[in-house]
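A.B. asks: Below is the sequence, then the predicted model.
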Amino acid sequence: MPTYNVTVQDVSTLIAYSAGWVDSNHDDPLWANYNGGTFHATQTPGASAEITFFGTACWVFGAKRSNHGSYTVTLNDSDQFTGSGFSDNNVFQTLLYNNTALPLGTHVLTIANGNDPNKFVDIDWITFTSGDGNSSSAGVTTTLDDATSNFTYLPSVDAWPSQANNNLAPQYFNSTLHATNEQNVQAVISFEGNAVYLYGATSDNHGIFSVQIDDGPISNLNGSAPTFRPQTLLWYQGGLKAGAHNLTMTNTGTSVLANNWMDVDYVVTETFASPPATSNQGSKAKTPIIAGVVSGVGILLIWIIAGLIFWSKRKKRRSRFAMEEARAYYFNVSPPDPVIVPPDPVVVNGSCLPGPLQSNSTPTPDVAAGRDRKRRPDMGRAITTPGAINEATSFSSLPMQAPRPSTSSLLSAPAANNVRRALQPHSPLGSTNQPSWTTLLFTQSSSTGRSITSSILPSNSQLSAPIREQDWGPVEMVTLPPDYQQATERRTPPG
């Protein structure tokens, strides 16, 4: 429930005064400076006033004057405060004591006069704060008049005589009241709420009465006052559980009937509850909507997860397929097609007779070695030096293919030492044997005048095909280093 303040005037029966207190002494020329023109004061050392309240904070207001002395305030019989009401300049309606750090619950506050002789302490009003501070709670205030059906008068309505001709009736709420001077006569008020206020009148012909909420403790109150005071707060009770309650008011006075009146005017109830919930129909209407939203979100999450799994697997398949394609490309290369190597032009021109093959059997080309030779073209190269015959080192280590020479390059003889080499596999015409490897080396005349030709040619049976210029293989031009004579020859400077 939200917090709210309850103000209790000094004339309320909620404040229980011990002997020695004077109610609103009008012999005091400054009495009108008090709130509502009422106050309770005492000169009796140790005279006390007590109030029981339900809340979290409290404030006590009074006056500080030149004839006031010390006072003590005790809270819950443990926390004691000593203050001074003395002031050279009169101060009215001022704070005498406060405590704002109380736990929510029922507390008892007692204020007592000090031991200073002939010094006063007075009370103007007391305020306390109730509620738990939950501002979201909605408060509903209901006023119940004494003429409503919420009031039940016992033992019968006859014990409560009519006040229709009472000239004080207009001063009551709605100009109605119920009053009795019979002992043990009760008024039972039924209400619903968390707090209840009971209002009536105090007067010089009113006496002691009691109040009880449900089966709770009984509180005895004094309705006596030096003057008539209508619509006075007689009782307050907070911290009630939500629901129906009964307040029972009983006239317990033992004085003569003329001074034992008790009256009841009206009751105010307060109900604090959380914001009202929607009806059952609204709840039922919202249930399918909530279920639909939850189901939709769940299905969406399932689709998202399935899509991520599918995308991840597809990406893995594509990556694996790409790796397999690359592996097939690099490791499953087909061997090159065999080509026909043209015969040595020197043999064709008749300069040299064809020589015997290195082996009587036709070797089988090594495909793996051919792949290696593609990577390293320098393997299996024949080296020609002046005055020596060069031969290929190994058939299997020769390159698979070499550039084809032109006719002019084969027939020309440059001044420098040039070696032309053609390396080709060839298949003899008209033969079903595997192609053999042939290294062709052509060495042109050097400066020494020597011409060296070395070749490994197929046998005569392999040269049955006519020789064509376009069948000649490519020739690689290699510049030979000078021989010893050239390197040591003394050169005559020009001119």
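C.D. replies: Right, received. Where do you want to start?
A.B. asks: okay, CA-based contacts and neighbour counts for the rest of this
C.D. replies: Fine.
A.B. asks: ranges for the helices of this protein?
C.D. replies: 280-331, 345-348, 367-375, 407-411, 484-488 (DSSP state H).
A.B. asks: Including distance to residue 94 and mean neighbour count, could these go into TSV?
C.D. replies: Shown next, in TSV, are the helices of the chain (distance: least, CA to CA, whole Å; neighbours: other CA atoms under 10 Å):
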stretch	distance to residue 94	mean neighbour count
helix 280-331	53	11
helix 345-348	137	15
helix 367-375	109	15
helix 407-411	130	13
helix 484-488	130	10
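A.B. asks: May I see the ones you listed organised as TSV, with distance to residue 149 added?
C.D. replies: Below are these laid out as TSV (distance: least, CA to CA, whole Å):
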stretch	distance to residue 149
helix 280-331	31
helix 345-348	141
helix 367-375	115
helix 407-411	136
helix 484-488	144
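A.B. asks: wait, which of these is closest to residue 419?
C.D. replies: helix 407-411 (10.2 Å; CA to CA).
A.B. asks: How much space separates residue 59 from residue 103?
C.D. replies: 15 Å (CA to CA, to the nearest Å).
A.B. asks: who has more neighbours, the two?
C.D. replies: residue 59 (16 against 12; other CA atoms under 10 Å).
A.B. asks: hang on, isn't that one packed against residue 111?
C.D. replies: No: Residue 59 is beyond contact range of residue 111, at 11.5 Å (criterion: CA atoms under 8 Å).
A.B. asks: give the contact list for the closest residue in space to residue 175 that isn't next to it in sequence.
C.D. replies: Spatial nearest neighbour of residue 175, chain neighbours left out: residue 169 (5.0 Å); criterion: CA to CA, 6 or more residues apart in numbering. Counting by CA atoms under 8 Å, 6 or more residues apart in numbering, residue 169 touches 163, 175-177.
A.B. asks: separation between residue 169 and residue 263?
C.D. replies: Residue 169 is 11 Å from residue 263, by CA to CA.
A.B. asks: Residue 195 now?
C.D. replies: Taking CA to CA, one finds residue 195 at 21 Å from residue 263.
A.B. asks: try it against this one:
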Amino acid sequence: MAFNLTVDDFDPLVAYSNYGDWQTPNPQDNPTWWNATQDVTGSQWHQNTYHLTTVAGAQATFNFTGSALHIFGGTGANPNYTVTVDSASQVLTTANNTAGRTLLYGNDSLALAPHTVQITNNGGGLLLDLFVVGTKLGGDGATFTNTTVDDRNTQTLSFQPGGGWTQQTGDNFFNQTSTYTGAQGASIETNFSGSAVWVYGDQVNDHGSYTVYLNNSAVGTYTQRSGCANGYAKSCEKLHGLAFFAGPLPQGQHALKIVNAGGNGQGQQTFFDFDYLEYTTPSVWPQLAGAGGGAGASGTATGAETATGSAPATTSAHSGAAAGGVGTALLGLVAAAWVARKLVGQ
């Protein structure tokens, strides 16, 4: 059963070659807009964020597992950028949109397998807004049981060391709570039975690297630095960042562990924030080539909140972005005019 995963340009799953090469709005100016509709934000950009560059050679990289990929953003009047999926590069000069979001790249014919996409600005203007991945989280006709695990759920979650984590509250967190650490090597662990898992936490410029382990194997290192290019500080906070996603996963128990690096290599302490996670369990599991059954996972996640129905919202059919991407040129006039000045007036 096919689903679309939406990844915002700010999410830690997207890595940028140099923060200083990219200009972004400050999500802290409107902290609730990650979940606001366009009539509230007045912006056509997904979650009212984007990454904009006019620097030749500026790059963004994104790893995903899926059979389709669509990248949305904007360009100047003379687009010139390269998209590389795995080892195949394609120089694109056809997207031409100075007023709003457009499709920068689309491919519906990928193998359902791990892929790496890299998008490089070749000297014009390039704006990245969101990535949409087509993937498969269940077999044909599957229904899904979605489970949400809040940071306060100590029946399901293990925070190590116990004294290395600090609880906090705030109206904009899920269930008004969140937990963070600045301790080097501090970890959070859980077990779950699902075909996909999502982890959420806020991003701030004093946050840093963390490594994710799935079934005892390191699967990626990411950063929760928000990246508004104003240096190390408690600034540029964006709530509800997608800190990690994995799927499709084979049937069975899976062990998830996240380890905070605790420093940025320049003598500054860095933090990791955990707000909540979700996983989905299908009634019919997807058939995956070479599936190993989740070897290494043990135990059962308990004490979580569950709901039966469709997959979590982040994987539902993507409304507005994919289907209407090219047609949004006249929306969000204030942001569009600003971007047009940046891209055309260089």
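C.D. replies: That came in fine, so what should we check first? The structure displayed is predicted, hence computed values, not measured ones.
A.B. asks: now, which of the contacts of residue 169 of the first structure sits nearest residue 32 of the first structure?
C.D. replies: So of these, ranked by how close each gets to residue 32 of the first structure (CA to CA), first place is residue 175, at 27.8 Å.
A.B. asks: ok, the closest one - how many residues close by?
C.D. replies: 15.
A.B. asks: Repeat that for the one 5 residues further on.
C.D. replies: Here the number of neighbours of residue 180 of the first structure (other CA under 10 Å) works out to 23.
A.B. asks: So it sits against residue 158, correct?
C.D. replies: No: assessed by CA under 8 Å, residue 180 of the first structure is found out of contact with residue 158, at 9.8 Å.
A.B. asks: From residue 309 of the second structure, how far out is residue 281 of the second structure?
C.D. replies: Taking CA to CA as the measure, residue 281 of the second structure falls 10 Å from residue 309 of the second structure.
A.B. asks: Quick check: neighbours shared by those two?
C.D. replies: Going by CA under 8 Å, 6+ apart, residues that sit against residue 281 of the second structure and also against residue 309 are 144-146.
A.B. asks: and residue 110 of the first structure, what pairs with it in the second structure?
C.D. replies: Under the alignment (TM-score structural alignment), residue 110 of the first structure pairs with residue 118 in the second structure.
A.B. asks: Correction: the previous question concerned residue 54 of the first structure.
C.D. replies: By TM-score structural alignment, residue 54 of the first structure lines up with residue 65.
A.B. asks: Would you check that its match makes contact with residue 117?
C.D. replies: No: applying CA under 8 Å as the test, residue 65 of the second structure and residue 117 come out as separate, 10.8 Å apart.
A.B. asks: Just the strands from the stretch 1-150 of the second structure, written as ranges.
C.D. replies: With DSSP state E, counting those that start in this stretch as the criterion, the stretch 1-150 of the second structure has strands at 2-8, 14-16, 51-53, 59-66, 68-75, 81-85, 88-92, 102-107, 113-121, 126-136, 144-150.
A.B. asks: mean deviation of the second one from the first structure?
C.D. replies: In this case it means strand 14-16 of the second structure. By mean CA distance after the TM-score superposition for the first structure, the fitted strand 14-16 of the second structure averages 0.7 Å away from its aligned residues in the first structure.
A.B. asks: give me the stretch of the first structure that that strand matches.
C.D. replies: Taking TM-score structural alignment, strand 14-16 of the second structure hits residues 15-17 over in the first structure.
A.B. asks: For residue 191 of the second structure, see how far away the residue opposite residue 251 of the first structure in the second structure once aligned is.
C.D. replies: Under the alignment (TM-score structural alignment), residue 251 of the first structure pairs with residue 260 of the second structure. To residue 191 of the second structure, residue 260 of the second structure is 18 Å away according to CA to CA.
A.B. asks: So which of the two has more stuff around it?
C.D. replies: Legend: neighbour count by other CA under 10 Å for residue 260 of the second structure and residue 191, higher for residue 260 (27 against 21).
A.B. asks: For the more buried one, list the residues it contacts.
C.D. replies: Residue 260 of the second structure neighbours (CA under 8 Å, 6+ apart): 181-187, 208-211, 271-272.
A.B. asks: which ones are touching the residue lying closest to it once chain neighbours are set aside?
C.D. replies: Closest residue to residue 260 of the second structure apart from its sequence neighbours, by CA to CA, 6+ apart: residue 210 at 4.4 Å. By CA under 8 Å, 6+ apart, the contact list for residue 210 of the second structure reads 221-224, 258-261, 272.
A.B. asks: at 7 Å instead, please
C.D. replies: Going by CA atoms under 7 Å, 6 or more residues apart in numbering, residue 210 of the second structure touches 221-223, 258-261.
A.B. asks: ranking the residues you listed by neighbours, who comes first?
C.D. replies: Busiest of these [other CA under 10 Å] is residue 260, holding 27 neighbours.
A.B. asks: Relative to residue 56 of the second structure, how far out is that one?
C.D. replies: 33 Å.
A.B. asks: can you check residue 284 of the second structure too?
C.D. replies: For residue 284 of the second structure relative to residue 56 of the second structure (CA to CA), the value is 47 Å.
A.B. asks: can you list contacts of the match of strand 14-16 of the second structure?
C.D. replies: Applying CA under 7 Å, 6+ apart, the contact partners of stretch 15-17 of the first structure are 48-51.
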